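**Student:** here's a sequence, model it:
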Amino acid sequence: MEALGISSYLISPAFHRLSRPYGCGAIAVRSSVSTFRCSPRQHYFPPISSFRRALLSPPSALLANKEEAARFEEASRNGGNLVPLYRCIFCDHLTPVLAYRCLVREDEREAPSFLFESVEQGSQGTSVGRYSVVGAQPAMEIVAKENMVSILDHEEGRKTEKFVEDPMEVPRTIMEGWNPVLIDELPDAFCGGWVGYFSYDTVRYVEKKKLPFSCSPKDDRNLPDVHLGLYNDVIVFDHVEKKAFVIHWVHLSRHSSIEDAYQNGRKRLENLLARVHNTVVPRLTAGSVKLSTYHFGTPLNISSMTREEYKEAVLRAKEHILAGDIFQIVLSQRFQRHTFADPFEVYRALRIVNPSPYMTYLQARGSVLVASSPEILTRVKKRKIVNRPLAGTIRRGKTEKEDKILEQLLLSDEKQCAEHIMLVDLGRNDVGKVSKSGTVNVEKLMNVERYSHVMHISSTVTGELFENLTCWDALRAALPVGTVSGAPKVRAMELIDELEVTRRGPYSGGFGGISFTGDMDIALALRTIVFPTGSRYNTMYSYKNHDRRQEWIAHFQAGAGIVADSDPDDEQRECENKAAALARAIDIAESTFVDGED
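**Tutor:** Below is the predicted model of the structure:
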């Protein structure tokens, strides 16, 4: 077993369990249960050749396996019902992009799965983030469309449908039965749990009277409002120590005995390892980056609103501002573009065009999300809440000297600074709703962060979560944040329903992960390309004749913050520029992967 990697232990003596089960209550919901036709265990975890390798292993490996089993049993009997098994391997032969393709074939574009990567921002620019995470084949999915929720339990082969007031309570309630064992040796990153997205329209679950679904704009894509997958299997890359953690979480409640749980868990972990060690490595086209990554992309001429319609919406918004109805509002429009570039190829291009803290390739139900978001929606880590408003923008300079000059221009722009302070106040309010009295703090105020194309003003607001609340309460308080809605928030969103012509969907909602331990890291869904995949979307796909490349429709949504002195032409141009900057990834993907095949 040592041949597989750096270490062959499954669970370390340095474990401990949470002091209490996650959560503080439960809800009872009537449901209808039906079984869908599949063989989930065989499909999700193909059988491996039992323990032939273990039987042929040297005595030291057999002894280690016996010790591992004893530790697993000890952890289970100490009250934990969710136990991680893992291997730590060298990753010098494997990248996150390649690992994802090992787990998810190119033709499995609708298979729920994810790839998280990041770069860290600072005053001097960016550096590669320490961790990347890959996951595929969730054990369970939660899909919500308005108030109807479908729970797809792939372990049991069962589908449950529920009508609930707030679908976000469903995963929260499931988590209340978990008591995960914590392993000190696992990385300080997302190591398994829920992954997915929450649309902008989830605010309607709370603001039922002022923002009902019945008064929302046209829903022309019919995408889910919530999609979450429960990932028991993940691979976490540590780019500093050059190793990867291959992790499988065992749910003891699904097994008849601890011994059965351990043996089944080992098989699944070995299967996960085999999929990145023993499979034929998929071919990823290297391509050639022929276009400048700095320039804007091809202009986007197809939008949910004409230029005149958008500018008219800006003028109507300004009337409400001048009347004292609101102080600010963010009005967006959705651009679209056809492309023969595959969404995964676009993600590979976006990684070099716009490296950001939250780079994500997410295959969900009905769509693929390709994102490079710079902004936290909400983060909860060890009960500390973080909200990070990002507002105020100026282009990057061509030299360090020009960067510093532009940075000072940005900080001296009274309009942009005033807007930023307003959004910091909204962030303090959101954090304060769920934080202990006296713990809300603005840790950083008006710092400048440099990204690939622009610089932003950022601030950091923190608080300590109330004892009787969970990360789900923090998410509910923040979603959607003021940087994508306006102030006052609810009234601004009422006007967005009046002035925008289509539902936003994932745009300006959030995507990310909620760990088994109750930590949460959700990014704001900006700089996000949505590729619809569902058959219910009213588009006939076309193909290139010689290689049957599918034609995709890419959606780019972008908005502008409207205040009293906003110029409609400037706001329209801002939306176009934001979308065109994102579209540059498609230009590069097409020139690299598509045109090169001709």
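**Student:** from now on I want contacts and neighbour counts done on CA atoms only, so please keep to that.
**Tutor:** Noted.
**Student:** centre of the chain versus the helix or strand that residue 120 is a member of, how much separation?
**Tutor:** Using DSSP states H and E, the element containing residue 120 is strand 119-122. Put simply, strand 119-122 sits 18 Å off its chain's centre (Cα atoms, centre = their mean, to the nearest Å).
**Student:** stretch 223-239 too?
**Tutor:** With Cα atoms, centre = their mean, you get 8 Å for stretch 223-239.
**Student:** contact partners of the strand holding residue 120?
**Tutor:** Here strand 119-122 makes contact (Cα atoms under 8 Å, 6 or more residues apart in numbering) with 126, 127, 128, 129, 355, 356, 357, 358, 449, 450, 451.
**Student:** what's the burial count for the closest residue to the last one other than its chain neighbours?
**Tutor:** In space, not counting the residues next to it along the chain, residue 451 is nearest to residue 125; the distance is 6.3 Å by Cα to Cα, 6 or more residues apart in numbering. Counted with other Cα atoms under 10 Å, the neighbours of residue 125 add up to 13.
**Student:** hmm, residue 143 is touching residue 224, no?
**Tutor:** Yes. Counting by Cα atoms under 8 Å, residue 224 is a contact partner of residue 143 at 6.4 Å.
**Student:** what touches both of those two?
**Tutor:** Each of residue 365 lies in contact with both residue 143 and residue 224 under the rule Cα under 8 Å, 6+ apart.
**Student:** quick one: the helices in this structure?
**Tutor:** 40-44, 52-55, 59-77, 96-103, 169-175, 258-277, 307-322, 343-353, 400-411, 414-432, 471-478, 489-499, 568-589 (DSSP state H).
**Student:** for residue 160, which of the ones you listed is the nearest?
**Tutor:** Smallest distance to residue 160 across the helices of the chain (Cα to Cα): 11.5 Å, for helix 169-175.
**Student:** and that closest one, which residues are buried?
**Tutor:** For helix 169-175, a neighbour-count test (16 or more other Cα atoms under 10 Å) marks 170, 171, 172, 173, 175 as buried.
**Student:** separation between the nearest residue to the third one once chain neighbours are set aside and residue 519?
**Tutor:** In other words, residue 172. Once flanking residues are discounted, residue 172 sits nearest to residue 472: 6.8 Å by Cα to Cα, 6+ apart. The spacing between residue 472 and residue 519, counted by Cα to Cα, to the nearest Å, is 10 Å.
**Student:** neighbour count: the two, which is higher?
**Tutor:** residue 519 (21 against 18).
**Student:** wait, that one touches residue 471, no?
**Tutor:** Yes. Between residue 519 and residue 471 there is a contact at 6.7 Å, judged by Cα under 8 Å.
**Student:** find the residues that touch each one of those two.
**Tutor:** Common contact partners of residue 519 and residue 471 (Cα under 8 Å, 6+ apart): 380, 383.
**Student:** one more, for comparison:
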Amino acid sequence: MDTFGKTQAKVVPLDLSENQFQIYNKISRNYSHSFLFESLTGPEVLAETSVMGFDPKIILKGYSEKVEIIENGKRTTIKTTEPFGELKKLLGKSNDQTYRYLGGAVGVVNYDAVRLVENIADTHGASQPLMEFGIYDDGILYDKIHEKLFYFYHDENRFDKLVIGDDSFGEFHSSDVTANMDEVKYSEIVNKAKKYIHDGDIFQVVLSRKFAFDTDGDNLTLYKTLRKLNPSPYMYHLKQDSKTIIGASPEMLVRITGDKVETFPIAGTRKITDDEEKNKALSEELIHDEKELAEHTMLVDLGRNDIGRVCRYGTVHPESLMEIKRFSHVQHIVSHVVGNLAPENDMFDAFQAVFPAGTVSGAPKVRAMEIIDELETEARGPYAGAVGYFSYNGCCDFAIAIRSIFIENGKGFVQSGAGIVSDSVAENEFKETEHKAGAMLQALKEAAS
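**Tutor:** You can find the predicted model right below:
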């Protein structure tokens, strides 16, 4: 099997009048596999570049006991319980640090992939594959800070060969959504979780609800609606044949630049209004809310412990702690935890050390995930997993797959959770799941209208 990305990326400046989404819209619908990762709003440290790619050279699908590698239509099966190891073998090592991503493995890791490294029951039968990545050897990158647009490639300049269509959008249709838990059922599992907390099993656990629907039509119409309705630091349209993930995630799972490992725990939310004085008052209320602060502190500690497993001793520290950051529609308490990667570890080790995020599981993490498996009514699939890339140059950047819409073969779902702690009120936590799903469900309605 060939290894890709061993050469220095070559860069061709583009002078195009269209923005990155317009370009992607013209090209992506002509290919079965493509991706667009955009950074539209949020702190500058998160909103740096946007990148897209089409028609990967290789597709890797990771299962619990095997991987499938598809190249030029040929499928090879390898028996293994370590799909990350097989993915690593496909990536060459480039020293190009101009940008974090100039080619590499792009895809999704399902939440249920945690069972590859932790012995957690699979009560509901996790969907397979647990992860899927495409190896993209070229792409188009927009540097938001310097306002530059260019095409990059490693072995073959395919820019003139890309099939460019028109910029029209098709119709999108979706049915009414059906939640898998009503307020009564959700309150029951919240109260069961609180008993575990009172008994000392856990400090916190994130319990989620699923909203399912049927759909057909142009998923790019849905993405266009979402990026306008809820612009975020991590916007993504990831198309993997019959599967599409459309997201507006505010939260990073992990990012590596050189030997710097970063994570940005987010916990604590207030809305943003048209009244600036009210926004300031809501910020003050949030930053002095003892429940929110206690939950955030717990998740910062969990993040420090996670990256501490792969970083040099003594290098892990909060670069910023409990700052209010504004996004398109909400403001969050955000911390920035960093460390220096130990020389014996790499981006794959770092990813597995932090996955899944404490903000979508709980603390202690493993016991919280066992309780999630017990109390939630079905496997999570890609929800609360991660969408992003492992770059040829050893960098990576992954968003937590929240505030997302997951579509496969005409079936779609949105999922959202709330962090349950000792003094949680079930009614309030139910409302939080409704609120967090709100932008996605609104995008479905508007795209279909």
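**Student:** can you calculate the TM-score here?
**Tutor:** Put the two chains on top of each other and the TM-score (TM-score structural alignment, normalised by the length of structure 2) is 0.93; 444 aligned residues with a Cα RMSD of 2.4 Å.
**Student:** sorry, back to before: and the contacts of strand 119-122 of structure 1, which of them are buried?
**Tutor:** Using 16+ other Cα under 10 Å, the buried ones in the contacts of strand 119-122 of structure 1 are 126, 128, 129, 355, 356, 357, 358, 449, 450, 451.
**Student:** which of those residues sits closest to residue 582 of structure 1?
**Tutor:** Within those, the smallest distance to residue 582 of structure 1 is 11.3 Å, found for residue 355 (Cα to Cα).
**Student:** counterpart of that closest one over in structure 2?
**Tutor:** Counting by TM-score structural alignment, residue 355 of structure 1 corresponds to residue 231 in structure 2.
**Student:** show me the contacts for its match.
**Tutor:** By Cα under 8 Å, 6+ apart, the contact list for residue 231 of structure 2 reads 40, 41, 248, 328.
**Student:** and the gap between the first one and residue 398 of structure 2?
**Tutor:** Right, residue 40 of structure 2. Counting by Cα to Cα, the gap from residue 40 of structure 2 to residue 398 of structure 2 is 16 Å.
**Student:** show me the contacts for the counterpart of residue 490 of structure 1 in structure 2.
**Tutor:** Aligning on TM-score structural alignment places residue 490 of structure 1 opposite residue 366 in structure 2. Shown in contact with residue 366 of structure 2 (Cα under 8 Å, 6+ apart): 118, 120.
**Student:** and the aligned partner of residue 288 of structure 2 in structure 1, how many neighbours?
**Tutor:** Alignment note: residue 288 of structure 2 maps to residue 412 in structure 1; criterion TM-score structural alignment. Using other Cα under 10 Å, residue 412 of structure 1 is surrounded by 11 other residues.
**Student:** and what of residue 564 of structure 1?
**Tutor:** Neighbour count of residue 564 of structure 1, defined by other Cα under 10 Å: 15.
**Student:** identify the residues contacting it.
**Tutor:** Neighbouring residues of residue 564 of structure 1 by Cα under 8 Å, 6+ apart: 318, 321, 322, 327, 328.
**Student:** make it 7 Å
**Tutor:** Counting by Cα atoms under 7 Å, 6 or more residues apart in numbering, residue 564 of structure 1 touches 318, 321, 322.
**Student:** check the gap between the counterpart of it in structure 2 and residue 202 of structure 2 for me.
**Tutor:** For residue 564 of structure 1, the aligned position in structure 2 is residue 422, judged by TM-score structural alignment. According to Cα to Cα, residue 422 of structure 2 and residue 202 of structure 2 sit 10 Å apart.
**Student:** make sure residue 300 of structure 1 is actually in contact with residue 335.
**Tutor:** Yes. Between residue 300 of structure 1 and residue 335 there is a contact at 6.4 Å, judged by Cα atoms under 7 Å.
**Student:** neighbour count winner among these two?
**Tutor:** Ranked by neighbour count (other Cα under 10 Å), residue 300 of structure 1 and residue 335 place residue 335 first, with 23 against 15.
**Student:** which ones are touching the more buried one?
**Tutor:** Neighbouring residues of residue 335 of structure 1 by Cα under 7 Å, 6+ apart: 300, 302, 303, 304, 555, 556, 557.
**Student:** give the aligned equivalent of it in structure 2.
**Tutor:** Counting by TM-score structural alignment, residue 335 of structure 1 lines up with residue 211 in structure 2.
**Student:** how close does the lengthiest strand in structure 2 sit to structure 1?
**Tutor:** The longest strand of structure 2 (DSSP state E) is strand 204-217. Superposing on structure 1 and averaging over aligned pairs (mean Cα distance after the TM-score superposition for structure 1), strand 204-217 of structure 2 comes out at 1.9 Å.
**Student:** with stretch 430-444 of structure 2 instead?
**Tutor:** Comparison of stretch 430-444 of structure 2 with structure 1 after fitting gives an average deviation of 1.5 Å (mean Cα distance after the TM-score superposition for structure 1).
**Student:** buried residues, that stretch. List them.
**Tutor:** 430, 432, 433, 434, 436, 437, 439, 440, 441, 443, 444.
**Student:** kindly report the same for stretch 64-76 of structure 1.
**Tutor:** Here stretch 64-76 of structure 1 shows 65, 67, 68, 69, 71, 72, 73, 75, 76 as buried, counting by 16+ other Cα under 10 Å.
**Student:** counterpart of the first one in structure 2?
**Tutor:** Per TM-score structural alignment, there is no equivalent position to residue 65 of structure 1 in structure 2.
**Student:** please report the distance of residue 65 of structure 1 from residue 74 of structure 1.
**Tutor:** 14 Å.
**Student:** next: residue 354 of structure 1.
**Tutor:** Distance, residue 354 of structure 1 to residue 74 of structure 1, using Cα to Cα: 47 Å.
**Student:** ok, residue 582 of structure 1 next?
**Tutor:** In terms of Cα to Cα, residue 582 of structure 1 sits 51 Å off from residue 74 of structure 1.
**Student:** equivalent analysis for residue 81 of structure 1, please.
**Tutor:** Plainly put, residue 81 of structure 1 is 12 Å away from residue 74 of structure 1 if you go by Cα to Cα.
**Student:** neighbours around the equivalent of residue 190 of structure 2 over in structure 1, how many?
**Tutor:** Matched across to structure 1, residue 190 of structure 2 falls on residue 314, judged by TM-score structural alignment. The burial count assigned to residue 314 of structure 1 is 25, neighbours taken as other Cα under 10 Å.
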